[in-house]
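[1] what's the 3D shape of this:
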Amino acid sequence: MNTLPTITVVTPSYNQAAYLEASLRSVLDQNYPALRYIVMDGGSTDGSVDIIRHYADKLTHWVSQPDAGQSDAILKGFETASPASGDILTWLNSDDVLLPGALHTVGKIFARYPHIHWLTGQPANMDVEGHLRLTSLKVGRFRSLIQRGWYHGRGLGFIRQEGTFWRRSLWQQVGGLNPALHYAMDFDLWRRFAAYAQLVTVDQHLAAFRSQPDQKTSEIDRYYHEAGIALPAATRILALPLRALFTWAGWPLAPRIVNGVAYRIHGEQTPSSA
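    Down below sits the predicted model:
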C-alpha cells in the first residue's frame, strides 16, 4: 500500500473574518493524516486573529503581521515549512474552501502515480452564503497552450487556483511565485509549470471559489495587465487577441470548440482523470 504524501496547505489572509473560519474548517475537517497547515495573516483588524487563535493548536504554524501582498505571504508560508515543507503543495485563499475528501483524493493520486507532477480538479463556485454550484469540464488542458498563456480566463477559461496541487520538486524547479505579481501570479505559475510537466485534470470537485463583492480578482483589468506582463512578447500577441475575440462574441461554447481544434493541431489532450 502506498504511503500518503505530506500535503502542505498555505492560507494567506487579510481582513476576511466573514469567511475565514469556513476556509480553515474545510481544511482541518479533511482529517488528512499527513497535513501541514500554515496560515499567513497580513495583520488583520477585523477579528480574524481571534478566529485563527481558536484553531491554533491544529495548525502547523500561523502568524499575523504585515506583508507585501498575497504572493509574499504565500512564499513566506512555504518557506516557513522548510526544510520539511511537504511532498505536495497548494495554497487556499481565505474565502475559498476545500470540498470533502479532496486531500485524500489528491494524496492517493500522487502516491500511486509518481509521473504526475501537478493536477487540478473540476471547477466549483460558492456564493457568499455558501451555496455551491458545480460544473464539469470534459475537455483537457493542453500543455503547449498553457505555456503560451491561452488559459487566461476567456476563450479557454481559467485553470482554477483553488483545487490545483503540485509536487514540491516542481515548485522548486520553477522558483515558486513571482512576488512582483499580485493578481495573475497563478496564471504565471501555471505557464512555468507547463514548461516542465503535463497538467492532469481529475474528474472530481476538489475546492470551491467563493464569489463575493470585495474580491480583488473582480479587478479584472489589473489581472489582464499583469497577465500581459507575465507573457513573453511573442506569446502575448497570440494569446490576448483571443481574449478580445471571445469577449466580443460572448460565446459560451468557445472553450469547447477551441479545445477540439487545439487537440487536432497539437495532439496532446490532458487525461481527464488519474
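[2] going forward, measure contacts between C-alpha atoms and count neighbours the same way
    Noted.
[3] mind listing the helices for the stretch 1-150 of the chain?
    17-28, 48-54, 70-81, 102-112, 143-148 (DSSP state H, counting those that start in this stretch).
[4] switch these over to CSV; also include distance to residue 136 and mean neighbour count.
    Output for these, formatted as CSV (distance: least, C-alpha to C-alpha, whole Å; neighbours: other C-alpha atoms under 10 Å):
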stretch, distance to residue 136, mean neighbour count
helix 17-28, 21, 19
helix 48-54, 33, 16
helix 70-81, 28, 20
helix 102-112, 16, 19
helix 143-148, 19, 20
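[5] nearest to residue 180, of those helices?
    Residue 180 lies closest, by C-alpha to C-alpha, to one member of these: helix 70-81, at 7.8 Å.
[6] give me the contacts around that closest one.
    Here helix 70-81 makes contact (C-alpha atoms under 8 Å, 6 or more residues apart in numbering) with 8, 10-13, 36, 38-42, 61, 67, 85, 91, 176-182, 185.
[7] in this structure, spot the helix with the most residues.
    Longest helix in the chain, counting residues (DSSP state H): helix 233-249.
[8] can you mark which positions in that helix are buried?
    Neighbour-count burial for helix 233-249 flags 236, 239-240, 242-243, 246 (criterion: 16 or more other C-alpha atoms under 10 Å).
[9] to compare against the first, here's the next sequence to fold:
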Amino acid sequence: MKITIITVCYNSAATLEKTILSVAGQSYKNIEYIVVDGNSKDTTKDIILKHEDKITKWISEPDKGLYDAMNKGITLATGDIVGILNSDDTFYSTTVIEEIAAFHIKNTIDASVGNIMQHKENGTTVRIYSSKYWSPEKLKIGFMPPHPSIFFKRRLFEELGFYKLDFIIGADYELITRFFLKEKISWKYSGITTTAMLVGGLSSSGRSSYNLITKEIQKALHMNAIDFSGLKIRMRFVWKTIGFLKK
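    Model prediction:
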C-alpha cells in the first residue's frame, strides 16, 4: 500500500526541515512525499533543495492559498491513501505511517480518524486532541476530528471533489461535512496519535477567528443541505467545556 503525504508551505524556512525529516524518518518506506510551496520569498526553497532526495515530487509556484495548494498536492498524488502534514508539524512517532498502513489494510474503510498532540514551541504538551468520541453527527454542532489525523482513500477526491476555494479557514470543515455526513463514506477511529502539532494556526486563535469559523461552519452545512442549529454552533465552546469537564 502506497501512502501519499502532502506538505504545503509558504515562507516556512523556520520549521520545514523538521517536517521533511519527520517524513524521511518513518519506518514505513512505501511513502510518496509531495511538497507544494507557494513560491516562498525566504529560504524555504533552499531547504527543499537540500532535502530533495527525501521528496518524491515538489513544486514551487504562486497559488490561491492553503487549500489551493492542498488540491495541487492531491492532484499530483498516486498513493492509495492520502494524508496532510503541515509545514510546522511532525509525525508523533517514527511508526505512524506503518500503523496507518496496517490499520487500512485490516479495515475496509474510506478514511481513518485519529488523534493529534498539540504542543508549545518548547515542546511542552498542551493536550491530546482525540477523535475517540467523535461522530459525523457532531458536525451539526460545530465539531470535526483533527484534520491532520485523517487519512483518506485518494479516490474519494476524484469521486467527491476537492477542497473548495471559497472558504477562508473552513474548507476542511466543508470537505469533511461533504465526505462524512452528506456522502456517508465508511470510516473508523484508528486510535493512532498521528501528529505533533504546534499550538496556533489559521483557525485557532482570537474572537474574530472564532466568529469567522462559526460563519464558515454554517456555510459548509448549508452548502451540503444539512439541517443544523446556528445557536448550537455559536455555543460550541460550551459543549467543548462540558466535554472537557466530563473527561
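[10] can you give me the TM-score here?
    The TM-score (TM-score structural alignment, normalised by the length of the second structure) is 0.86; 238 aligned residues with a C-alpha RMSD of 2.4 Å.
[11] rewinding a little: which strands and helices sit next to the longest helix of the first structure?
    When contacts are defined as 3 or more C-alpha pairs under 8 Å, 6 or more residues apart in numbering; DSSP states H and E, helix 233-249 of the first structure packs onto helix 143-148.
[12] strands of the first structure, start to end?
    7-13, 35-41, 61-64, 88-91, 97-98, 118-122, 124-126, 132-134, 164-167, 199-205, 207-210 (DSSP state E).
[13] now the fourth one: which residue numbers in the second structure?
    This points to strand 88-91 of the first structure. Under TM-score structural alignment, the match for strand 88-91 of the first structure in the second structure covers residues 81-84.
[14] quick one: the matching stretch to the first structure mean distance?
    In the superposition against the first structure, stretch 81-84 of the second structure averages 0.9 Å from its aligned positions (mean C-alpha distance after the TM-score superposition for the first structure).
[15] what sits against residue 227 of the second structure?
    The contact partners of residue 227 of the second structure, taken as C-alpha under 8 Å, 6+ apart, are 140, 221.
[16] just residue 110 of the first structure next, same as before
    Shown in contact with residue 110 of the first structure (C-alpha under 8 Å, 6+ apart): 5, 116-117.
[17] still contacting in the second structure, which of those?
    Counting by both residues aligned by TM-score structural alignment, their matches' C-alpha atoms under 8 Å, the members of those that carry over to the second structure are residue 116.
[18] Throw the contacts of residue 110 of the first structure into a markdown table and include distance to residue 160 of the first structure and neighbour count, thanks.
    Shown next, in a markdown table, are these (distance: C-alpha to C-alpha, whole Å; neighbours: other C-alpha atoms under 10 Å):
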| residue | distance to residue 160 of the first structure | neighbour count |
| --- | --- | --- |
| 5 | 22 | 20 |
| 116 | 18 | 17 |
| 117 | 16 | 22 |
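[19] quick one: which of the contacts of residue 110 of the first structure is nearest to residue 166 of the first structure?
    Nearest to residue 166 of the first structure among the contacts of residue 110 of the first structure, counting by C-alpha to C-alpha, is residue 117 at 5.7 Å.
[20] now distance to residue 133 of the first structure too, for the helices of the stretch 1-150 of the first structure, in JSON lines please.
    Shown next, in JSON lines, are those (distance: least, C-alpha to C-alpha, whole Å):
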{"stretch": "helix 17-28", "distance to residue 133 of the first structure": "17"}
{"stretch": "helix 48-54", "distance to residue 133 of the first structure": "27"}
{"stretch": "helix 70-81", "distance to residue 133 of the first structure": "26"}
{"stretch": "helix 102-112", "distance to residue 133 of the first structure": "17"}
{"stretch": "helix 143-148", "distance to residue 133 of the first structure": "25"}
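[21] residue 211 of the first structure: which of those is closest?
    Here helix 17-28 is closest among the helices of the stretch 1-150 of the first structure (C-alpha to C-alpha), at 11.2 Å.
[22] ok, residue 142 of the second structure to residue 71 of the second structure distance?
    Applying C-alpha to C-alpha, to the nearest Å, one obtains 24 Å for the distance of residue 142 of the second structure from residue 71 of the second structure.
[23] what about residue 226 of the first structure, distance to residue 141 of the first structure?
    Using C-alpha to C-alpha, residue 226 of the first structure is found at 22 Å from residue 141 of the first structure.
[24] neighbour count winner among these two?
    Counted by other C-alpha atoms under 10 Å, residue 226 of the first structure and residue 141 do not tie: residue 141 has more neighbours, with 25 against 19.
[25] which non-adjacent residue is nearest the aligned residue in the second structure for the more buried one?
    Under the alignment (TM-score structural alignment), residue 141 of the first structure pairs with residue 134 in the second structure. Excluding the flanking residues, the one nearest residue 134 of the second structure by C-alpha to C-alpha, 6 or more residues apart in numbering is residue 145, at 6.7 Å.
[26] nothing else from me, thank you.
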